[in-house]
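> curious how this folds, go ahead:
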Amino acid sequence: MGRIITNLEQALADLELLESDHDVIGELLRGSALDLDEAADAWQRSDETVRKECEKAAAKKRWIGFKFKGRWIIGEKRLLNWIEQVDGLPARLAAESRLRKRAMQKAHRNQARCSPLQE
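Have a look, this model is predicted:
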């Protein structure tokens, strides 16, 4: 029985690795990867708290982001899942709302930059 559990745990770890290979790249391409400040704003926590949570999650092999050149890049979906796990569904829904608002503001700024000048 212990051997079966060990094999299942290994299969789950392998699956999470495969999943992470695809979702982080996808989030980067979609523009939904977050830096510490953006994640902290969404979660209403300090950037130091978010950094510690990233490290805590990594220690548990439950990656919510990765460190690149000393900076954390955080997956939006993974952050939301972590928020729900730590603080519950209401906190996740509030964070989703803040992220939607951020995305709309970003789109509005991009649209304003690309609009033709009116005379």
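
> contacts and neighbour counts: CA atoms only from here.
Fine.

> and the next helix or strand past the helix or strand containing Glu38?
Per DSSP states H and E: Glu38 is located in helix 36-43. In the C-terminal direction, the helix or strand that comes right after helix 36-43 (DSSP H and E) is helix 47-59.

> now the angle from that next one to helix 36-43?
Per axes from the mean of the first three to the mean of the last three C-alpha atoms, to 10 degrees, the angle that helix 47-59 makes with helix 36-43 is 90 degrees.

> ok, longest helix in the protein?
helix 2-30 (DSSP state H).

> mind listing what's buried in that one?
20, 23-24, 27 (16 or more other C-alpha atoms under 10 Å).

> need those residues in a markdown table (columns: distance to Ile83).
Shown next, in a markdown table, are the buried residues of helix 2-30 (distance: C-alpha to C-alpha, whole Å):
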| residue | distance to Ile83 |
| --- | --- |
| Ser20 | 18 |
| Asp23 | 18 |
| Val24 | 17 |
| Glu27 | 18 |
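
> also this sequence, please, to line up against the first:
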Amino acid sequence: MTEWAWLLVAVVYGAGQALHSTGALDRLSAALETDEGSTPIDDVHQRYLDGEIDENELERRLEVLVDDRAATIRDMADDVDGIGEELSRDLAREFDSVADLRGADAEDLQRVEGIGEMRAERLREKLS
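Here you go, the predicted structure:
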């Protein structure tokens, strides 16, 4: 290599070391990582990586997120006032099919944490 090439390598290496030692590289990486484009699947993976859920829970949640049956249940429940994304996923985990969800009485619906009497009634009205 020519002297100029070695000089360029040395300058780039030195700049990298300076960025690393000041923490600027870490701050830049953190700034580039935003949650704006994250999906529910990304969120579940991150919770697993952070140690918030174990492998069995990761698999269970991913199954609910990618399963067409669960997607239909989530879409149906999501349309009900007071039922958001999280509760609709919980309902999809609890009920094996759309028919099971439609056949559920208020007590069955209330077994899902976060579904009280009012939400169960709204769900029953929407699903019948």
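
> now the TM-score, please.
Superposed pair, TM-score by TM-score structural alignment, normalised by the length of structure 1: 0.29. Supporting alignment: 64 aligned residues with a C-alpha RMSD of 4.3 Å.

> so how far is the strand or helix carrying Met118 of structure 2 off the chain centroid?
Assigned by DSSP H and E, Met118 of structure 2 falls within helix 117-127. The chain centroid and the centroid of helix 117-127 of structure 2 are separated by 25 Å, computed with C-alpha atoms, centre = their mean, to the nearest Å.

> can you point out the buried residues in it?
Buried residues in helix 117-127 of structure 2, counting neighbours by 16+ other C-alpha under 10 Å, are found at 119-124, 127.

> pipe those residues into JSON lines and attach distance to Asp78 of structure 2 per row.
As requested, the buried residues of helix 117-127 of structure 2 are exported to JSON lines (distance: C-alpha to C-alpha, whole Å):
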{"residue": "Arg119", "distance to Asp78 of structure 2": "12"}
{"residue": "Ala120", "distance to Asp78 of structure 2": "13"}
{"residue": "Glu121", "distance to Asp78 of structure 2": "14"}
{"residue": "Arg122", "distance to Asp78 of structure 2": "11"}
{"residue": "Leu123", "distance to Asp78 of structure 2": "10"}
{"residue": "Arg124", "distance to Asp78 of structure 2": "13"}
{"residue": "Leu127", "distance to Asp78 of structure 2": "12"}
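
> let's verify the closest residue to Leu34 of structure 1 other than its chain neighbours: helix, strand, or coil?
Nearest residue to Leu34 of structure 1 in three dimensions, chain neighbours excluded: Ile74, at 4.9 Å (C-alpha to C-alpha, 6 or more residues apart in numbering). The three-state label given to Ile74 of structure 1 by DSSP: H, G, I helix; E, B strand; the rest coil is strand.
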